[in-house]
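Enquirer: A predicted structure for the sequence below; I have some questions about it.
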Amino acid sequence: MNIIINNQDFILHQSGAVFWEKEKILLISDVHLGKVAHFRKHGIGIPNNAIFENFARLKTVLELFNPTTIVFLGDLFHSKINNEWNLFVQWTKEHSQKIILVEGNHDIISKQNYSDLNIEIFNELEIGNFLLTHHPTEKEDFFNFCGHIHPGIQLRGLGRQFLSLSCFFHKPNQLIFPAFGEFTGNSYLIPTEKDKVYAITKEGIIEVAIN
């Protein structure tokens, strides 16, 4: 789905990524690499091949948009270094894009690990009149791109049926990204009449009517 914010064109992808056309930047939040291996280490029964799902999604969006820069809006790596870090290291060696990390609360491993991969790290990043953060942040004269919350929406069907979907949650001066990663869960938000909700389905992105 294409949307316009501050006279700039952005493409919302059902993976949870956003492509900023003018800047050729791919924006991704809350990948949580390492989470599957972390869960498996603690005895939670997740199939081992789930580790590769995030990399498959990354491959899809990179081939589709061919960005020059990738900006991760925090929580790139979920835990202490485990075997998924080695997969990420190999992934970075196979791609030529500039990579930037806007730090999130789960990004606890040493910054040196990222520096060794030529990944730039920021607490927040300003590009024009856009503010890129992990936590939702309000700053005068800026539109905020952020993650952290893992937004979702619950849609009512006939009777007492509910459909729960991840979504992009668009406030007047903010776009909260869904989690890109597997096994992340959602926080279900209640939109106001000033908000827009772009829900993610298997077929693509749909704008949800706000009653």
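Expert: Perfect, thanks for sending it.
Enquirer: From here on, just use CA atoms for contacts and neighbour counts.
Expert: OK.
Enquirer: Would you mind measuring from the residue of the chain most remote from its centre to I153?
Expert: Ranked by distance from the centre of the chain (Cα atoms, centre = their mean), the top residue is G159, with 33.1 Å. Going from G159 to I153 by Cα to Cα, to the nearest Å gives 18 Å.
Enquirer: Second structure follows, compare the two:
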Amino acid sequence: MLLISDVHLGKVAHFRKFGAAVPQKAIHKNFILLDEIVHHFQPFQVCFLGDLFHSSLNKEWQLFENWVSKTPSEIVLVAGNHDIIAPEKFEVLDIEIIQELEIDGFLLSHHPMERKGFFNFCGHIHPAVRLHGSGRQRLKLPCFFKKPSQLILPAFGEFTGTFALEPSKMDEVFVLVEDQVVKI
């Protein structure tokens, strides 16, 4: 199973509709990356951990329909707070929408949750961490943010933004740098 969180498809088109100068290329970048990751891992199932789409139906839905038609994996959507497109649209594509999923001691959800006996995989927050260098350099990098019983996945979408989290001594942080995941 491939877990992907916070793609926010349709966000670029949504912002362009209201006059924001967002490059049209950003729309296709998400689909190119989805193709690459599914081809690389060849999962039986792709589970989107919420916020697959950013808002209501727009032109990116047709691109998504095309992507689904050529994707061999079964697709499941754990509903997020931005997933407001009618469930019937997903049903036509054989995509199941659920609120959460419990599998062998793992809890898959959109919002971070704690449940006794479960390790939670989630999204929603778009986690990042701030790094400071000795010469006043500063970086804010998206990350996988691991707590003792939870892993918050970074936003997958190209145009999503991030929220900096402060790790405690119990937390582990894995930043995304170019094409690598690096533990810091």
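Expert: Received it, and whenever you're ready, just let me know what you need. Just so it is clear, the structure is predicted and the values come from calculations on it, not from any experiment.
Enquirer: Just give the TM-score of the two.
Expert: Here the superposed chains carry a TM-score of 0.98, computed using TM-score structural alignment, normalised by the length of the second structure; 184 aligned residues with a Cα RMSD of 0.7 Å.
Enquirer: Per the alignment, name the residue of the second structure opposite the residue farthest from the centre of the first structure.
Expert: Under the alignment (TM-score structural alignment), G159 of the first structure maps onto G135 of the second structure.
Enquirer: That match should be in a helix, yeah?
Expert: No. Counting by DSSP: H, G, I helix; E, B strand; the rest coil, G135 of the second structure is not found in a helix; it is coil.
Enquirer: quick one, longest helix in the first structure?
Expert: Criterion DSSP state H: the longest helix present in the first structure is helix 53-65.
Enquirer: Can you check which part of the second structure that one sits on?
Expert: Residues 29-41 of the second structure are where helix 53-65 of the first structure lands when matched by TM-score structural alignment.
Enquirer: cool, stretch 82-102 of the first structure as well?
Expert: Here stretch 82-102 of the first structure aligns to the second structure at residues 58-78, judged by TM-score structural alignment.
Enquirer: What are the contacting residues of that stretch?
Expert: By Cα atoms under 8 Å, 6 or more residues apart in numbering, the residues outside stretch 58-78 of the second structure that reach it are 9-10, 13-14, 27, 31, 35, 38, 42-50, 52, 93-101, 108-110.
Enquirer: Keep only those of these that are in helices.
Expert: Counting by DSSP H, these place A13, H14, I27, F31, D35, V38 in helices.
Enquirer: so how far is stretch 91-109 of the first structure from its chain's centroid?
Expert: 12 Å (Cα atoms, centre = their mean, to the nearest Å).
Enquirer: Any figure for the gap between the residue nearest to the spatial centre of the first structure and I121 of the first structure?
Expert: The centre of the first structure sits closest to S29, judged by Cα atoms, centre = their mean, with a distance of 2.2 Å. Going from S29 of the first structure to I121 of the first structure by Cα to Cα gives 14 Å.
Enquirer: likewise I4 of the first structure?
Expert: Taken as Cα to Cα, the span from I4 of the first structure to I121 of the first structure is 27 Å.
Enquirer: more crowded one of those two?
Expert: Ranked by neighbour count (other Cα atoms under 10 Å), I4 of the first structure and I121 place I121 first, with 18 against 10.
Enquirer: any idea where the strands of the second structure begin and end?
Expert: Counting by DSSP state E, the second structure has strands at residues 2-4, 45-48, 74-78, 96-98, 101-103, 106-108, 119-122, 127-132, 138-147, 150-152, 163-164, 172-177, 180-183.
Enquirer: Most tightly packed of the ones you listed?
Expert: Mean neighbour count, computed with mean count of other Cα atoms under 10 Å, is highest for strand 119-122 among the strands of the second structure, reaching a mean of 24.
Enquirer: Where in the first structure does that one align, residue-wise?
Expert: The aligned range for strand 119-122 of the second structure is 143-146, by TM-score structural alignment.
Enquirer: That stretch vs the second structure - mean distance after superposition?
Expert: Here the mean offset of stretch 143-146 of the first structure against the second structure after fitting is 0.2 Å, by mean Cα distance after the TM-score superposition for the first structure.
Enquirer: Give me the contact list for that stretch.
Expert: Counting by Cα under 8 Å, 6+ apart, residues outside stretch 143-146 of the first structure touching it are 29, 73, 129-138, 173-177.
Enquirer: Tell me which residue of the second structure lines up with Y114 of the first structure.
Expert: In the second structure, Y114 of the first structure lines up with F90, judged by TM-score structural alignment.
Enquirer: Apart from its neighbours in sequence, what residue is nearest that match?
Expert: Spatial nearest neighbour of F90 of the second structure, excluding adjacent residues (Cα to Cα, 6 or more residues apart in numbering): E96 at 7.1 Å.
Enquirer: before we move on, the earlier item: check the burial of the match of Y114 of the first structure by counting its neighbours.
Expert: Neighbour count of F90 of the second structure, defined by other Cα under 10 Å: 16.
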